[in-house]
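**Q** turn this into a model:
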Amino acid sequence: MGVSMSVRILALVGSLRAGSHNRQLAEAAVKLAPEGAEVSLFEGLAEIPFYNEDIDVEGSVPAAAAKLREAANAADGLLLFTPEYNGTIPAVLKNAIDWLSRPYGAGALSGKPVAVVGTAFGQYGGVWAHDETRKSVGVAGGKVLEDVKLSIPGSMTRFAETHPADDAEVAAQLTEVVARLHGHATEPAAA
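**A** Below you'll find the predicted structure:
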């Protein structure tokens, strides 16, 4: 094993809007990834059909879902960015987790460290959605990093004219999140 192997972190964003602040946060994480970590932003969650066992069959898994599973399988850890829709997790992100939870007991999230962060308009920064996402990821087999949290409130005003990558405090917090996820992803798995 070469020391140059960088840790691959897959970022999933729960908002489909091109100018979404959570997408901007994910872009910032890609840019701020510390030495030895590579964060890649998954594109295409919108193309994945709703989870249905009838189409989750060898040879007929929709291409978009297969692509998500491959990306997650190849990753050493996942970083989920989610806004809060009506007090909970956006359907598009929940659907991604549902696809990654199967096959049961052997899904792409199995045993992988997962951190959940994000920003929202309200004063709590989307903590309900973040907690729901952690719960769902844990049930899906992921190793949820309960102590790696970042919920940024007041997204509309905070990022009205500043990209998260250019907000010194947010950049520092994000760098810390990625560094801690990186640390968990490089720990040897327990035998």
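**Q** only C-alpha atoms for contact and neighbour calcs from this point on.
**A** Noted.
**Q** which other residues reach the helix ranked longest in the chain?
**A** Longest helix in the chain by number of residues (criterion: DSSP state H): helix 168-186. Identification of contacts with helix 168-186 by CA atoms under 8 Å, 6 or more residues apart in numbering yields 7, 9, 28-29, 32-34, 37, 76-77, 79, 112-115, 145, 148-150, 164-165.
**Q** buried ones in it?
**A** Judged by neighbour count using 16 or more other CA atoms under 10 Å, the buried positions of helix 168-186 are V170, A171, L174, T175, E176, V177, V178, A179, L181, H182, H184, A185.
**Q** likewise stretch 26-44?
**A** In stretch 26-44, counting by 16+ other CA under 10 Å, buried: A26, E27, A28, A29, V30, L32, A33, A37, E38, V39, S40, L41.
**Q** redo those as CSV? Include distance to M156.
**A** As requested, the buried residues of stretch 26-44 are arranged in CSV below (distance: CA to CA, whole Å):
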residue, distance to M156
A26, 16
E27, 17
A28, 17
A29, 19
V30, 22
L32, 22
A33, 25
A37, 29
E38, 28
V39, 25
S40, 25
L41, 22
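**Q** make a markdown table out of those and add distance to F50 and secondary structure.
**A** As requested, these are exported to a markdown table (distance: CA to CA, whole Å; DSSP: H, G, I helix; E, B strand; the rest coil):
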| residue | distance to F50 | secondary structure |
| --- | --- | --- |
| A26 | 24 | helix |
| E27 | 26 | helix |
| A28 | 29 | helix |
| A29 | 28 | helix |
| V30 | 28 | helix |
| L32 | 32 | helix |
| A33 | 31 | coil |
| A37 | 31 | strand |
| E38 | 29 | strand |
| V39 | 26 | strand |
| S40 | 23 | strand |
| L41 | 21 | strand |
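**Q** sorry, back to before: so which of the contacts of helix 168-186 are in strands?
**A** Using DSSP state E, the members of those that fall within strands are V7, I9, A37, G77, L79, P113, V114, A115, L145, V148, K149, L150.
**Q** here's the other one to compare against:
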Amino acid sequence: MSALKILGFAGSLRRASFNRALLRAAQDQAPEGMVIEIFDLSVVPLYNGDVEAEGDPDGVVAFKQAIRDADGVLMATPEYNHGVPGVMKNAVDWASRPPQSAPLAHKPVGIIGASPGMTGSARGQSQLRQAFEFTNSYCMPQPELLVFRAHEKFDPEGRLIDETTGAYLRRYLEAFMEWTHRLRV
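**A** Okay, the predicted model is just below:
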């Protein structure tokens, strides 16, 4: 059986983003039989129906194809102003189009997140889950991974240094692997 191919992307465009660092840690800690590829959302422009009507921009085409090619999608979302950041919502909006053949339709989805705050992106993750009701994606309900006080869990180069967080991340990825196997179509 071939390895599960998981597409990961972060809802932050900042190079030193804790959520990008969390995705890199997920790549390093992925269980045997799972490969995580990271897509950089900086090539995905703001959604605009007029632009879409003229044809998806190259970055959107690449993003949608990467989702279609993946067995599952892993999203690392920050929390901005008690909610999901525009970058992440924009990515979901593009990937929900066109509704009849959206790349996110029937895709297993996992959500993780890191934040310097005490809630570890809980509200952002909660808002993001609501979008998957429309996309008909299969968002894993449990376990959750909410990395709080992220500035204490990563070193200045963005490497995960907190062993407890690493153990939770491994358990999350094992659960997501099982979830994805169960729902693969």
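**Q** which non-adjacent residue is nearest the spatially most central residue of structure 2?
**A** Nearest residue to the geometric centre of structure 2 (CA atoms, centre = their mean): M75, 0.8 Å. Among residues not flanking M75 of structure 2 along the chain, I111 sits closest, at 4.8 Å (CA to CA, 6 or more residues apart in numbering).
**Q** that neighbour maps to what in structure 1?
**A** Mapped onto structure 1 by TM-score structural alignment, I111 of structure 2 lines up with V116.
**Q** A150 of structure 2 too?
**A** In structure 1, A150 of structure 2 lands on S155 (TM-score structural alignment).
**Q** one more: D56 of structure 2?
**A** Checking TM-score structural alignment: D56 of structure 2 goes with V61.
**Q** correct me, but its match touches D54?
**A** No - contact criterion CA atoms under 8 Å: V61 of structure 1 and D54 do not qualify, at 9.3 Å.
**Q** the two: which is more packed in?
**A** With neighbours defined as other CA atoms under 10 Å, V61 of structure 1 and D54 compare such that V61 has more, 15 against 8.
**Q** which ones are touching the more buried one?
**A** I55.
**Q** and for V43 of structure 2?
**A** V43 of structure 2 neighbours (CA under 8 Å, 6+ apart): G59, V60.
**Q** tell me the SS of S12 of structure 2?
**A** coil (DSSP: H, G, I helix; E, B strand; the rest coil).
**Q** now do the buried residues in stretch 87-104 of structure 2.
**A** 87-97, 102-104.
**Q** among these, which are in helices?
**A** Reading helices off the buried residues of stretch 87-104 of structure 2 with DSSP H, I get V87, M88, K89, N90, A91, V92, D93, W94, A95.
**Q** which residue sits closest to the first one, ignoring its sequence neighbours?
**A** Leaving aside its chain neighbours, V87 of structure 2 sits nearest to G11 (5.3 Å; criterion: CA to CA, 6+ apart).
**Q** list the contacts for the equivalent of the one you found over in structure 1?
**A** When structure 1 is aligned by TM-score structural alignment, G11 of structure 2 is paired with G14. By CA under 8 Å, 6+ apart, the contact set of G14 of structure 1 is N22, L80, F81, T82, P83, I89, P90, A91, V92, L93.
**Q** filter those residues down to the buried ones.
**A** Judged by 16+ other CA under 10 Å, buried ones among the contacts of G14 of structure 1: N22, L80, F81, T82, P83, I89, P90, V92, L93.
**Q** residue contacts, the third one?
**A** Remark: with contacts taken as CA under 8 Å, 6+ apart, F81 of structure 1 is in contact with A11, L12, V13, G14, N22, R23, L25, A26, V116, V117, G118, T119.
**Q** nearest to A65 of structure 1 among those residues?
**A** Taking CA to CA as the measure, A65 of structure 1 lies nearest L12 of the contacts of F81 of structure 1, at 13.2 Å.
**Q** aligned partner of A46 of structure 1 in structure 2?
**A** A46 of structure 1 maps onto S42 in structure 2, by TM-score structural alignment.
**Q** hmm, what's the outermost residue in structure 2?
**A** Structure 2, CA atoms, centre = their mean, max distance from centroid: E54 (27.5 Å).
**Q** any idea how far that one lies from R97 of structure 2?
**A** 14 Å (CA to CA, to the nearest Å).
**Q** from G141 of structure 1, how far out is the match of D56 of structure 2?
**A** Distance from V61 of structure 1 to G141 of structure 1, by CA to CA: 20 Å.
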